[in-house]
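> Dropping a prediction and its sequence here:
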Amino acid sequence: MPDPGTEIKMSSKPTSKSQVGPAPKRLCSNLFLSIKFFVFCHSLLQLAQLMISGYLKSSISTIEKRFGLSSQTSGLLAAFNEVGNTALIVFVSYFGSRVHRPRLIGLGAVLVALAGLLMSLPHFISEPYRYDHVDFDLPQDSASSLCTPSQASALPSASIPAPSNSSCALYSEAPQMVVVGLMFLAQTLLGVGAVPIQPFGISYIDDFAHPTNSPLYLGILFAVTLIGPGMAYGLGGLMLRFYVDIDRMPEGGISLTPKDPRWVGAWWLGFLVSAGAVTLTALPYFFFPREMPKEEKELSFGKKILSSLDDKGENSLINQGAGNSPNKEKDGEAQLAPDLTVLQFIKIFPQVLLRNLRHPIFLLVVLAQVSMCSMVAGMATFLPKFLERQFSVTASFANLLIGTVSIPAAIVGIVTGGVLVQRLHLGPTRCATVGVLGAFTCLLLGLPLFFMGCPTHPIANVYNPSTLPENGEFLNCIQLCSCSKSDFNPVCDTRSHTEYVTPCQAGCTEVQGDPSPGHGSVIYTNCSCLISGIRNSSIISGSCESSCSHLVYPFILLISLGGAVASISHTPAFMLILRGVKNEDKSLAVGIQFMLLRVLAWMPSPVLHGSAIDTACVLWADTCGMQSLCRYYDHDLLRHRFIGLQFFFKLGTLFCFTLVFTILRQQDKEAARSKSHHNSVPQEEKLALKLEKNSGEFKV
């Protein structure tokens, strides 16, 4: 490796044999002086980084149950990594190539890995998970929430006992704040660490790759990194099958199965796996030079691909990528900030921001992308939880469906949009047309989702009390049983399809047999408080199964098709932005675009979706007088508000793209009218009009 003093003086020509040392050193040097190896390393790093940032969304409902969080709080947690990212992303455009980009990428990746370790820390500093909410000096068993009428009759009045002091101490506000604060801090570090990874990696590849190979390398990079979110959901589906305290399993095991609503999977394990993957992929970046010899050879197979796609037209993506050589890009950046200090850059940035926001095409396309990203952010964060609640599927299975169906469908849509722009030579107006058609089709595919579900089954003393004829007698019965308000051990009466929060509320006094841990459902007998009126009957543990479970497959299919169609407009929208701003503003325009997407979409959307989900709650967990997570939702209300919010953002995307299409259509008509007028004027006036046109700004 050359020392820092000689790095900048390196020639772009291949090193001669006389200048090279021993074979192992030459092999190592050549490896880290290869832009192909950098593309390989950067693809793996971005895949691992997206996997660790997407893993939280796959386990968001599990973290809610483990630490008693509302959906609004968990949505804020999911969006908090954008805070550090947004605060620093603009300065990436300023620093450019002034820093040692590979080392800064490596440092950012180390910070991302540290954030992953910090996210798993609450598991190790918290007490073991107690799914039956009994004291720690009592065993966790199926009899912890049975009806005890003999004790109730001995009391002066039929009152519900309060939780013990030792139980309440576990749920005090201070430990809860520490745990939540650690996760928020980890999310902030995750956002800060992710700032230099993608921008510096793309600029490094574009600077030192052959101009013709650069688009191919970037295409490979994006194709590999798109797999990251899918792998995150797949990893979540795998880890949530294990019990949360797999590293400290209680003696005798547990009597829960993954289908039990009290089940909490090993959410923390995925963060350790992802952090290890990020750490391994970050190591090579500390050995790459600040500047490497520019690639001189064009890839043979790349030449064949590019020649088959090249249309020699002004709308070709490949021509645009090859034509924008690093020198031209640097010249464009130099016109904006040749030797500006940080303070000068901060002063000039608002002018560039306002200049771009005054451009109607740029503003409308960014607003369309804001609406689309808001839809994606809410869906990515809370779709697993929605599937769990609406269709009674496990968290593991919900993540598996999203990772294997929805994410690949979105990848296919993005690739299809790029191919359409390339092969059909789409101009600005046609790019807007693709956006309008994609948004309209996505809107139509979302309409059936409002009706794909069924109402919540009856829950005694919680939901739909009008259908429970013996409600007064039922309340008297559970008072005699001395049932605790904080217990949660749902049981189901399969004959009436009615659910009870605990066996105590059903009046059950015995457990049939002694089931082995994790095998089958527990059967409770001698239940005397059943709404059905059948005395001394038996019921089974667990929530009642949804009668709409079979609809999960068509639901996820429609969601995936809508996402794929909406993703087709991703590349056309990006091309509209690149063609709608000045050449010297392109670098900052892209930075402004991503900044606005974070501020207006990725940050508020999860909180907004979480708040909408919370409004559909019909029973909140009450632990020592504190409201924590939601136990039961009104399924119809949950579906209408969650899908309705998605529908609202789809409508906003369609509206913005329609305005873009209208403006571009009007500009085309004016251009055609001007051309016809140009053909009708004398030759002398044509020359004058041509000179005036060349001196003015070229519009979209």
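Received the coordinates, thanks. Since this is a predicted model, take the numbers as computed values, not measurements.
> From now on I want contacts and neighbour counts done on CA atoms only, so please keep to that.
Will do.
> which SS state does residue 379 fall under?
On the three-state scheme (DSSP: H, G, I helix; E, B strand; the rest coil), residue 379 is labelled helix.
> list the contacts for it?
By Cα atoms under 8 Å, 6 or more residues apart in numbering, residue 379 lies in contact with residue 646.
> can you list contacts of stretch 135-154?
When contacts are taken as Cα under 8 Å, 6+ apart, the neighbours of stretch 135-154 outside the stretch itself are 130-132, 134, 158-159, 164, 166-167, 254-255, 480-483, 487, 489, 502-505, 507-511, 522.
> can you check stretch 538-556 too?
Counting by Cα under 8 Å, 6+ apart, stretch 538-556 makes contact with 259-261, 387, 390-393, 401-402, 405-406, 449, 452-454, 457, 489-494, 497-499, 508, 521-527, all of which sit outside it.
> Is there a quick PyMOL command that grabs whichever of those are buried?
Listed next is the PyMOL selection for buried residues among the contacts of stretch 538-556, using 16 or more other Cα atoms under 10 Å:
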select buried, resi 259+260+261+387+390+391+392+393+401+402+405+406+449+452+453+454+457+489+490+491+492+493+498+499+508+521+522+523+524+525+526+527
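> Which of the contacts of stretch 538-556 fall within helices?
Assignment to helices by DSSP state H places the following of these there: 387, 390, 391, 401.
> then this one, side by side with the first:
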Amino acid sequence: MSMKNDQLEQFDPTLNDRLLINDDSQSSTLVDRTIDDEQSKVEEEEDDDEVDHLTTCGIGSWRPKWMQVFASPFFFMLNLGLVGVIQGMTGTIFFSSISTLEKRFGFDSKISGIILIADNFADMILNPIMGYIGIRYNRARLIGLGELILAFGSFLTASPYFIYGPGTHLLENQAFFNINSTSTNFEMCNVDRPLEQCEDNQGVTVWPAVIIFILGSWFRGMGYTCYFVVGLPYLDDNIKKEQSPLYISMMHAIRLVGPAFGFMLASFCLSFYEQPFVDPGFGRNDPRFVGAWWLSFIIVGLLLAIVSIPMLFFPYQFKDASIKADDIQVKIKESGGTKGALKRFVSNPLVILFISGNIFRYIGLGGYIMFKSKYIESQFRKSSSSASFITGFTSFLPMAFGIMIGGTAISFFRPRPKTIFIVVFIVEAVSFFTVGSGLLLGCDPINIDGGLNDMNKFSLQSSCNQKCDCSTRVYQPICGNDLKTTYFSPCHAGCSSYNSKTLSFEGCSCSPGSVATKGYCESDVTGCNNLVKYISVVTFGNFISSIARTPNSLIYLRTVDPIDKGFAIGLASSLMDIFAFVPYPLLFGYIADKSCLIWESKCGKTGNCWIYDHDKFRKYLHGGAITFFAIGSLFDFLMIFFSDYVRNFYDDDEDDEEMQSLKEVELTPNDQKLLEKRGFKLGAPLNSGSFACVCKATYNGTPIAAKVIDLEKTSDDYRLKFLPREIYTMKKLKHKYLIEILDIFVVGNRVLVFMELAAGGDFLDLLHETKALSESRARYFYLQFGDALRYMHSIGFAHRDIKCENILLNKERTESKLTDFGFTRSVNERKSGNQMLSDTYCGSAAYVAPEVLKAKPYNALVSDVWSMGVVLFVLVNSRLPFGDRETKKLLASQLEKNYKYTKNISKQLRQLIDWHLTPDPNDRPTMEDVLAHEWFQLE
């Protein structure tokens, strides 16, 4: 129904067949909050060494006491940080080694792009799967296993060196290079030189090695998956929301140290020749030099294997976890599973804008970083090792500092979500301009001898070397006698010999004075002073843009429903793989190849690019990057207008202003006005669930609460079954210790349930503050909500979701009231009046009776009694009686009555709780029997 003719239609129970309820913040599908596990001394006969396998470190039954000091989010963060650092090194050492690998194995940038995207194909497939199923297993252990797979991928990537050995084709054979006493490994102009030998395949792409690199990249991608898709939700679920900015910024910042170290490690390894203990006869700046690319992969693989092992010992979850994984699984199932999660994902405009913006941003950022090292090497005439070091220094270390500053600022200042969105847009825009400045900070191109041919392509051939039959198989730059002109090789300068005494080439028909010297002309090397400016501007841009990294992560985590967190991160990661991480290596590889002037060529086949067109490379690389940055910033700007979708950012009441504005948008002024005519006024949300939120409200000025149910977010099963049942129940039940329903309305696609306000929180809030209750206080409250349940049973209603969170307190905490009737139903048949059995799995696992876990039809009334026994146990012990999260273990503990009391619990109360927790439902008491127990007569 909707509002028509200025009439606010009151809810009609006859519409029960068409409406559905969803969970709210206090519903049965919400995650059970952790009971404070601190307890008084147990009885002497109890086993002090009993271990909770879900919250302790170890594997299987081996869980030594000394290891338990590490069972905390802090130590997990430290281990995750070490894993992240070394994992971050793996990608950048490949980036740093691209030009070396292209040179060594003779492939071009397009093939490099294919190798790089192989890991994204693994991510693409595994991300949503791991995001959805990861929560069902020990997530820390999954991360450890993933990193071991990543280590294997690193070893595999290094294996071509051990298979093929060092590259010798760049040294070439004596016959081809006319090596004799007067020439040393240089291609000379010699008309008598034998024809190029093509049968040895040296210098041609080594395809088996390329396939190995692709497989190594695939395994690395498998290892990458768990770190963020599993690790980020695991960390966020185990810490308080107000701590999230600091922890998440640490996670991002520490990991970014890894890429910086990766560039440095690659720089160090590439400074050695491929076969480290062999002198190739020329220096690192010689284009023929091939560094020890394989060594960095071996080192990183070993380090990964070492730091991944401790990750295998962390618990399923930590004792003070803010969200329990087992309960999230129940919530996912009850809220529509993957279908429901996907529906909420695609219908969230902020999620769509967030992912769209990041897709374009990471295309630009990924492509820019991928070729930044090669760009510095070409544009500023630096060696591969120097370019790698500069890239790491300017890209990742500043970003790590920026991330920490961003996270710390959010933790300290706690800005409103809208303010965070604006800051994100500003810093990303600044980054756009700093990267764009690279268009203006280049160097003049090398004055290479050559020009455009008839096909408008750059050619090295001229009249002075046309009879030399020169090749471009190896780049061997020499400087002409004018000290300004660089020749591709001695052959292209028309040189016929090398004088080892004067260290110069002679008989050079293309060079003035027929003399030339080894290497670049000095003007080409020292004539450009823009490198420092370029590094400074880019470093500043990376620092500024990284300030937005932590806010971006938090925005996404707070935008999606908590139960969808892992699935949403996994699905977003797959979309990023498909539309960003797969295209950018190919796109920017194409850009780099289009900028190439001179290619390696042997036997008619093309290898890597030797010389780039400086102007084209600078314009294409930076122009492409800032184009994608600009589009990404546009989506950042649009997100500002949807910032009100972010709920409960810090998990406290300071979000009320933001939440209030959200509801003012959702309810039209006309709807609000009509509600006020009935005496009702809707206020700011208190908290929210999958399909509903509980808001502050007033009725004729008196504070009350309102449950707002969004029908668009519910499944057909709920709409047709549970909502009608809950609304019917709420209108039917009247008792002093049941939350009173004042009125129910339908406004558009929302159901508004106005109810009595319980301002004192629930029993878990009370227990977190006071620990266990005294027996007298527990008795006082039990008589209240116990009588409410007795009343419900007397008129044929079973609650089916009794737990501490569903028992609320008034402001003074002198009265307790039973609430949340989402699973409540009549147990009597309408015609015969006979009692019916239930077959729906209802409630939270820690509170439900054994017969419910067995998934067999059960008597819902005596099942409620079991849940009341668990509640009573919790009130006086400040912990759950059964700690197991796995259904089979939990059921076994229930049937064996495997629970223990703290000291000073009276004999009568133990007997009463034991009576509640009778495994056989036929022997379990009714609520009438329970309230007549002698414990209630004690003072």
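Nice, thanks for sending it over. Every value quoted in this text rests on a predicted model; they were computed, and no experiment measured them.
> Just the contacts of stretch 135-154 of the first structure: which are in strands?
For these, the ones inside strands are 510, 511, with DSSP state E as the criterion.
> Buried ones among the contacts of stretch 135-154 of the first structure?
Buried subset of the contacts of stretch 135-154 of the first structure (neighbour count, 16+ other Cα under 10 Å): 131-132, 134, 158, 167, 254-255, 480-483, 487, 489, 502-505, 507-511, 522.
> What range does stretch 382-402 of the second structure cover in the first structure?
Stretch 382-402 of the second structure corresponds to residues 393-413 of the first structure when matched by TM-score structural alignment.
> Can you get me the start-to-end distance on the matching stretch?
27 Å (Cα to Cα, to the nearest Å).
> Can you give the distance of that stretch from its chain's centre?
Distance of stretch 393-413 of the first structure from its chain centroid, counting by Cα atoms, centre = their mean, to the nearest Å, is 12 Å.
> Which stretches in the stretch 351-500 of the first structure count as strands?
With DSSP state E, counting those that start in this stretch applied, the stretch 351-500 of the first structure shows strands at 491-493, 498-500, listed in chain order.
> Of these, which is nearest residue 535 of the first structure?
strand 491-493 (12.2 Å; Cα to Cα).
> what about the closest one, how far off from the second structure?
Superposing on the second structure and averaging over aligned pairs (mean Cα distance after the TM-score superposition for the first structure), strand 491-493 of the first structure comes out at 1.6 Å.
> Run the chain-centre distance for that strand.
Its chain's C-alpha centre lies 35 Å from the corresponding centre of strand 491-493 of the first structure when counted by Cα atoms, centre = their mean.
> Show residues contacting that strand.
For strand 491-493 of the first structure, with Cα under 8 Å, 6+ apart as the criterion, the contacting residues are 498-503, 538-544.
> Give me the longest helix you can find in the second structure.
Using DSSP H, we find that the single longest helix of the second structure is helix 73-105.
> Residue 798 of the second structure contacts residue 826, doesn't it?
Yes. The pair formed by residue 798 of the second structure and residue 826 meets the contact definition of Cα atoms under 8 Å, at 6.4 Å.
> who's more crowded, those two?
For residue 798 of the second structure versus residue 826, the count of surrounding residues by other Cα atoms under 10 Å is larger for residue 798: 27 against 19.
> The more buried one corresponds to which position in the first structure?
In the first structure, no position corresponding to residue 798 of the second structure is assigned, as judged by TM-score structural alignment.
> Quick one: the helices in the stretch 1-150 of the first structure, in order.
Using DSSP state H, counting those that start in this stretch, the helices of the stretch 1-150 of the first structure run over residues 4-7, 23-32, 35-58, 60-67, 71-79, 81-95, 101-125, 149-154.
> again, but for the stretch 151-300 of the second structure
Listed from the start of the chain, the stretch 151-300 of the second structure has helices (DSSP H, counting those that start in this stretch) covering 174-177, 207-229, 231-237, 244-270, 293-311.
> Please identify which of these is closest to residue 536 of the second structure.
Residue 536 of the second structure lies closest, by Cα to Cα, to one member of these: helix 244-270, at 16.3 Å.
> That closest one vs the first structure, average distance?
In the superposition with the first structure, the aligned residues lie an average of 2.7 Å away from helix 244-270 of the second structure, counting by mean Cα distance after the TM-score superposition for the first structure.
> Residue 381 of the first structure maps to what in the second structure?
Taking TM-score structural alignment, the alignment pairs residue 381 of the first structure with residue 370 from the second structure.
> show me the contacts for its match.
95, 585.
> how much space between it and residue 625 of the second structure?
11 Å.
> who's in contact with residue 563 of the first structure?
Under the contact definition (Cα under 8 Å, 6+ apart), the residues listed for residue 563 of the first structure are 406, 409, 410, 413, 442.
> In helices only, show me those.
For these, secondary structure assignment (DSSP H) places 409, 410, 413, 442 in helices.
> Roughly how far does the first one sit from residue 374 of the first structure?
In other words, residue 409 of the first structure. In this structure, residue 409 of the first structure and residue 374 of the first structure are separated by 18 Å, where distance is defined by Cα to Cα.
> try residue 508 of the first structure
Residue 508 of the first structure sits 47 Å away from residue 374 of the first structure, going by Cα to Cα.
> and the equivalent of residue 479 of the first structure over in the second structure, how many neighbours?
When the second structure is aligned by TM-score structural alignment, the residue opposite residue 479 of the first structure is residue 466. Close neighbours of residue 466 of the second structure, defined as other Cα under 10 Å, add up to 14.
> Among the ones in helices among the contacts of residue 563 of the first structure, filter down to the buried ones and hand me the PyMOL syntax, if you would.
Only the buried entries of these go into this PyMOL selection, using 16+ other Cα under 10 Å:
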select buried, resi 409+410+413+442
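> any chance of the ones in helices among the contacts of residue 563 of the first structure in TSV, with distance to residue 619 of the first structure too?
Output for those, formatted as TSV (distance: Cα to Cα, whole Å):
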residue	distance to residue 619 of the first structure
409	36
410	35
413	40
442	34
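> so which of the ones in helices among the contacts of residue 563 of the first structure comes closest to residue 294 of the first structure?
Nearest member of these to residue 294 of the first structure, counting by Cα to Cα, is residue 413, at 33.6 Å.
> Return the residues in contact with that closest one.
563, 564, 565, 566, 567, 568.
> Likewise for residue 13 of the first structure?
When contacts are counted by Cα under 8 Å, 6+ apart, residue 13 of the first structure is found next to 293, 294.
> Tell me how far the aligned partner of residue 645 of the first structure in the second structure lies from residue 222 of the second structure.
Residue correspondence, TM-score structural alignment: residue 645 of the first structure in this structure matches residue 624 in the second structure. Plainly put, residue 624 of the second structure is 29 Å away from residue 222 of the second structure if you go by Cα to Cα.
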